[in-house]
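Asks: this one's structure only:
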């Protein structure tokens, strides 16, 4: 007891803080800080929005800390149950899910959840586990099985319909398959097959999804309807110029021309107020986030941890690329938030879990070396 009394408060909390990876934590905190500053401006007309955002950040950090404590070996044990449970819940959504705004994406199991969010983490964990178990004999058959494991939840999510989440889950799984050694010839053949099947895929899209693609090509065909989002967001980005209009001075946001300005289109608010220089800074932060994740992947001791870390790092890239491309008018509007930036509790928790897993991989690698 005497030895404990002599220790300073900093020494007492140090073991709990060391679970965080310093460089990764610094990058995430910087992105969260910039996002909070932008959200304060974007959500100034939404009472309680900034308080809710700070609560989401706190919850994300808590999830991050807990995940960082979990050994990668335990994550492997959870991979199959989490994937199977996620698929079962997606099947349950298809039969008994709640319908909101024309989409069946949620299910009430005592609490209302969106099972597709689970697959953003469960999918790369499952495929990383799959290739770890077949590390000594990875042949074309293993890639076919992996493709089936990937497409089952993707198809169920697209059926809801939720194209944005389906693309994120597809990307998360594809990164694992790619890092596992998928041949470039197969990738090229897949691209050709996708291009050839576009007419069929077009006929299978819902009307609103086809509308988004047509609006992307020419938003002026419906400037007050489907094209309104893209037109107003690109006006905001362009009006920011080099240095921006200044914090709290964005006219497009505060005159309510930018829809969903605290969530999917918050990047337009940021661009208007902080300009091209601010955008470059934010892009550098996201590149550092992805880069740090790839470094952790390269240093990971097992195939499971290398594949999982690499896929998680690229998920952050996908989130940022799709959101910025969507807001800039070069990609269709699919409802993907800007990571650690946009308002939203579910995305914050999912992304925090991903960062926590990266920290766990890095932390336990160091423990194995010491």
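Replies: All right, it came through fine. Treat the numbers as computed from the prediction; the structure is a model and nothing was measured.

Asks: CA atoms for contacts and neighbours, from now on please.
Replies: Fine.

Asks: For my notes, confirm residue 366 occurs in a helix.
Replies: Yes - counting by DSSP: H, G, I helix; E, B strand; the rest coil, residue 366 is located in a helix.

Asks: Next, work out how far apart it and residue 60 are.
Replies: 24 Å (CA to CA, to the nearest Å).

Asks: centroid residue for this protein?
Replies: residue 319 (4.6 Å; CA atoms, centre = their mean).

Asks: Which other helices and strands does the helix or strand where it lies contact?
Replies: Assigned by DSSP states H and E, residue 319 falls within helix 303-328. Judged by 3 or more CA pairs under 8 Å, 6 or more residues apart in numbering; DSSP states H and E, helix 303-328 is in contact with helix 115-133, helix 163-179, helix 228-239, helix 266-299, helix 345-369.

Asks: of those helices, which approaches residue 71 most closely?
Replies: helix 345-369 (6.3 Å; CA to CA).

Asks: Enumerate the positions of the closest one that are buried.
Replies: Neighbour-count burial for helix 345-369 flags 345, 347-365 (criterion: 16 or more other CA atoms under 10 Å).

Asks: what's the answer for stretch 201-210, then?
Replies: Within stretch 201-210, the residues that count as buried by 16+ other CA under 10 Å are residue 209.

Asks: and it, how far apart are its ends?
Replies: 10 Å.

Asks: take the one below as the second:
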């Protein structure tokens, strides 16, 4: 299908044309990763579809349909929804802090869910989507010089900073970290001056020690100190990281075999179906299996970035790249976490770990990326109007 065919009136809106323009490599890789997740959840449960594997597959099947449906949506609708979506999600985050509707699930350690009566949601997850769209909308309407350095940058900084502070205060450090880093990556991709980037990195390095000592809750501070020396408390705060390292190392080159991972099967490995599922992959399939899975993740990221680079509109480029950024950060932080290279902050491995909110966020994000691919020749108006 040529560019001219896609831009002829009537031709570009045909459903069959849009379906043909989907990137099926990306869709296939997403299905492969989710399928590996289902297989591992089946193994972890003792070769049983319940309680995790079947729910994982049902969720993925439903969200795959949603993702493909969103890919058919013209970017102008994402563009118009950007600011209103961000505003609604920010209100939901505020409601957790200032209304009795916010609550803390048992054992979660953070008040980060909202009970709306008819449903329960985790606004921090969806805030990542809202932030990406809002920042893409802002940068679309401003010049390259303003994106590089201008007093107007106070607006994107505020869009990142306000939800970051609110979510970190819940305290949900993992979601706040993903949110802040995603915003920083988007500002970098939009052309932020290297001097500002260097100053920001220096400021972050300087503020980390006092933040750890005085700005964190005790259990969060213990996680950081445990990351630095997990052997100091091997049966307490260091237990998770130590068991994860044992699972990673014991798999060797080819692994112990499917369903034969002692750390996961005997339940030595904590949160083996969510945060530490990658450790189970390494234990059962070894270095070769885990490396192959990482290659799949890298391929997804590269294909998505390629799609972002092909978009004609600045909004399409920034939004698709931003969605790819938070997916990549999920992979990077979880991978570092299970290997003991980062503190345990409750970040799942996307599409692999069990969990509905994370999977929904990722699949909606890829719906936008695919929409950018299908409508890559679309042009969007400049301007600062709300809708």
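Replies: Arrived safely. None of the values given here were measured: they were computed from a predicted structure.

Asks: sorry, back to before: surely the residue nearest to the centre of the first structure meets residue 340?
Replies: No - applying CA atoms under 8 Å, one finds residue 319 of the first structure not in contact with residue 340, separated by 10.1 Å.

Asks: Superposed on the second structure, what's the mean shift for the longest strand along the first structure?
Replies: Selection of the longest strand in the first structure by residue count, based on DSSP state E, yields strand 103-108. Strand 103-108 of the first structure, aligned to the second structure and superposed, deviates on average by 1.4 Å (mean CA distance after the TM-score superposition for the first structure).

Asks: In the second structure, which residues correspond to the following helix or strand past that strand?
Replies: Downstream of strand 103-108 of the first structure, the first helix or strand assigned by DSSP H and E is strand 112-113. Mapped onto the second structure using TM-score structural alignment, strand 112-113 of the first structure spans residues 120-121.

Asks: who touches that stretch?
Replies: The contact list for stretch 120-121 of the second structure, computed with CA atoms under 8 Å, 6 or more residues apart in numbering, reads 113, 114, 115, 357.

Asks: and the two most separated of the residues you listed?
Replies: Longest span within the contacts of stretch 120-121 of the second structure, CA to CA: 115 and 357, 14.3 Å.

Asks: Apart from its chain neighbours, what residue comes closest to the aligned partner of residue 177 of the first structure in the second structure?
Replies: Using TM-score structural alignment, the partner of residue 177 of the first structure in the second structure is residue 187. Spatial nearest neighbour of residue 187 of the second structure, chain neighbours left out: residue 147 (7.6 Å); criterion: CA to CA, 6 or more residues apart in numbering.

Asks: residues touching residue 281 of the second structure, list them.
Replies: 40, 289, 290.

Asks: how close does it get to residue 51 of the second structure?
Replies: On the measure of CA to CA, residue 281 of the second structure and residue 51 of the second structure end up 19 Å apart.

Asks: Then residue 85 of the second structure?
Replies: For residue 85 of the second structure relative to residue 51 of the second structure (CA to CA), the value is 34 Å.

Asks: Please say which of those two ends up with more neighbours.
Replies: More crowded of residue 85 of the second structure and residue 51, by other CA atoms under 10 Å: residue 85, with 19 against 11.

Asks: For the more buried one, which three-state class applies?
Replies: helix.

Asks: show me what contacts the alignment partner in the first structure of it?
Replies: By TM-score structural alignment, residue 85 of the second structure lines up with residue 82 in the first structure. Applying CA under 8 Å, 6+ apart, we find residue 82 of the first structure in contact with 118, 122.

Asks: Kind regards, and thank you for your time.
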